[in-house]
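K.L.:
Sequence first, then the predicted structure, then my questions.
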Amino acid sequence: MKKETMLTYLDQRLNKEITEYDVALDWDTKTHSIEVIVRLFAENSQQEKIDDIEGTVSEEEIIEFEDGILFYNPQKQEVDAEEYLAVIPYEGKKGMKKSILDGFVSYLHEVLIEGQSDLLDFLTDENQEVFELKWSDEAFQQSVKKYEEKDSNTIYIAYPSY
């Protein structure tokens, strides 16, 4: 049996806990990073003109919003945090504490629930000019803390070898 890695653990937890949203993993072996890509969809029944960050205007019936969270090795890669919803460092081959991964999945689920509601509000409220997912490092840490209290011993999930 193969050893569990950050990639397999995240995949398993995301598929189990976040079933109502589109979530994918992108493992980049060159940069030693794992990106969790999330997509939200909403019906644009009024066919409002919506432009994205690049200025592309859409009047599509279904609006798709995509964002990402990056797990990265700070010794191997410099990251522009503005490019992602959140960036989370891990400890090289050692990987990351299981409690951080569990807290991440739990908090990401909350972010997506809130984000879906905000996206629907954005499409129906003329006064709302911008939509974006909201990530709070403080709320993320609180979610991790709940799992740290459950795991009395510190269990690490290794970064995948390739």
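P.N.:
Here it is on my side, so go on. Note that the coordinates shown come from a computational prediction; the quantities given were computed from them, not determined experimentally.

K.L.:
contacts and neighbour counts: CA atoms only from here.
P.N.:
Noted.

K.L.:
surely Ala42 meets Ile63?
P.N.:
Yes. Counting by Cα atoms under 8 Å, Ile63 is a contact partner of Ala42 at 5.2 Å.

K.L.:
Looking at the two, which has the bigger crowd around it?
P.N.:
Taking other Cα atoms under 10 Å, Ala42 and Ile63 do not tie; Ile63 has more neighbours (19 against 16).

K.L.:
Is it correct that the more buried one falls within a strand?
P.N.:
Yes. Secondary structure assignment places Ile63 in a strand (DSSP: H, G, I helix; E, B strand; the rest coil).

K.L.:
quick one: contacts for it?
P.N.:
Ile63 sits next to 41-44 when contact means Cα atoms under 8 Å, 6 or more residues apart in numbering.

K.L.:
Distance from the top helix by length along the chain to the middle of the chain?
P.N.:
The helix spanning the most residues in the chain, taking DSSP state H as the definition, is helix 98-124. Centroid separation between helix 98-124 and its chain, computed with Cα atoms, centre = their mean, to the nearest Å, is 8 Å.

K.L.:
Buried residues, it. List them.
P.N.:
By 16 or more other Cα atoms under 10 Å, the buried positions in helix 98-124 come out as 98-112, 115-116, 118-120, 122-123.

K.L.:
that older thread, among the contacts of Ile63, which ones are in helices?
P.N.:
Taking DSSP H as the definition of helices, the contacts of Ile63 contribute nothing to them.

K.L.:
this is the other structure I want to compare:
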Amino acid sequence: MDMLKFFDEQIEALDFAGDLNVNWDQSIRSFELEIVMTGQTNQLEIEDQEGAVQDDEVQYDDAILIYDETKVDGNEYADNYLTVLPFNGRQGMPKAIAQGLFNYLKDLLDDGMSDFLDFLDPDMSVATFQLDWDQTAFMQYVQKAEDQGVNETLSYPRY
């Protein structure tokens, strides 16, 4: 199985109230997992990530960069992403890392959506909202996949 097919299957299987999309940039061999949460402002004036005030509906966008470490230094882009994850060129990515990613994402997105809705609730006193990547929790999911015998490699797509 290749990385893109695996990502698509995992996204389809996630029960997430927002949007999760994979964008493939073939020129630099990278994937962006784009996360979008949308909610009603509930009459609150909310400043978005660009500094504009939203008074009806607000969106939160973030993304994960999965990049070919033989073509790009993903750390140069780390400030623009929730996290950056490398893979090894056309050889692809260990399936345990990809499986750990989506297992961790399930929890991160469930908790994140709950926190986002709390942020939009006028009865709650939540001043800001942002998804926070927990590298330790992510690595625990990767380790669990490895312990379960997930040892294949997801190849880079050949399209």
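P.N.:
Looks like it arrived, so ask away. Computed from a predicted structure; not experimentally measured.

K.L.:
Need the TM-score between these chains.
P.N.:
Laid over one another, the chains give 0.90 as their TM-score (TM-score structural alignment, normalised by the length of structure 2), with 156 aligned residues with a Cα RMSD of 1.6 Å.

K.L.:
Looking at the contacts of Ile63 of structure 1, which are in strands?
P.N.:
In strands, judged by DSSP state E, the following of these are found: 41-43.

K.L.:
Which one (most neighbours) among the contacts of Ile63 of structure 1?
P.N.:
Using other Cα under 10 Å as the neighbour definition, these reach their maximum at Asn44, which records 18 neighbours.

K.L.:
so where does whatever residue of structure 2 lines up with Ile18 of structure 1 fall, helix or strand?
P.N.:
When the structures are aligned by TM-score structural alignment, the residue of structure 2 matched to Ile18 of structure 1 is Asp15. Taking DSSP states H and E as the definition, one finds Asp15 of structure 2 inside no helix or strand.

K.L.:
one step back: need the ones in strands among the contacts of Ile63 of structure 1 in TSV with distance to Ser136 of structure 1, can you?
P.N.:
Formatted as TSV, the entries for these read as follows, by distance: Cα to Cα, whole Å:
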residue	distance to Ser136 of structure 1
Phe41	22
Ala42	23
Glu43	27
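
K.L.:
Just name the closest of these to Glu138 of structure 1, please.
P.N.:
Phe41 (26.7 Å; Cα to Cα).

K.L.:
Which residue comes closest to the closest one once chain neighbours are left out?
P.N.:
The shortest distance from Phe41 of structure 1 to any residue that is not its chain neighbour, by Cα to Cα, 6 or more residues apart in numbering, is 4.6 Å, and that residue is Glu64.

K.L.:
Same question for Lys95 of structure 2.
P.N.:
Taking Cα to Cα, 6+ apart as the measure, Lys95 of structure 2 lies nearest to Thr153, with 5.1 Å between them; neighbours along the chain are not counted.

K.L.:
isn't Lys71 of structure 2 right up against Ile28?
P.N.:
Yes. Applying Cα under 8 Å as the test, Lys71 of structure 2 and Ile28 come out as touching, 6.4 Å apart.

K.L.:
Pull up the gap between the match of Ile18 of structure 1 and Val142 of structure 2, please.
P.N.:
Distance of Asp15 of structure 2 to Val142 of structure 2, given as Cα to Cα, to the nearest Å: 20 Å.

K.L.:
The two - which one has more neighbours?
P.N.:
Regarding Asp15 of structure 2 and Val142, a neighbour count based on other Cα under 10 Å identifies Val142 as having more, with 24 against 10.

K.L.:
what's the aligned residue in structure 1 for Ala145 of structure 2 in contact with, if anything?
P.N.:
In the superposition onto structure 1, Ala145 of structure 2 corresponds to Tyr147 when matched by TM-score structural alignment. With contact taken as Cα under 8 Å, 6+ apart, Tyr147 of structure 1 is in contact with 99-100, 102-103.

K.L.:
Distance to Tyr90 of structure 1 for the contacts of Ile63 of structure 1 - can I get that in TSV?
P.N.:
Compiled in TSV, these are given as follows (distance: Cα to Cα, whole Å):
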residue	distance to Tyr90 of structure 1
Phe41	30
Ala42	33
Glu43	37
Asn44	39
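
K.L.:
on that earlier part again, I'd like to know which elements the longest helix of structure 1 is packed against.
P.N.:
Helices and strands touching helix 98-124 of structure 1, by 3 or more Cα pairs under 8 Å, 6 or more residues apart in numbering; DSSP states H and E, are helix 6-17, strand 33-43, helix 137-150.

K.L.:
State the span of structure 2 onto which the second one is aligned.
P.N.:
So the one you mean is strand 33-43 of structure 1. Here strand 33-43 of structure 1 aligns to structure 2 at residues 30-40, judged by TM-score structural alignment.
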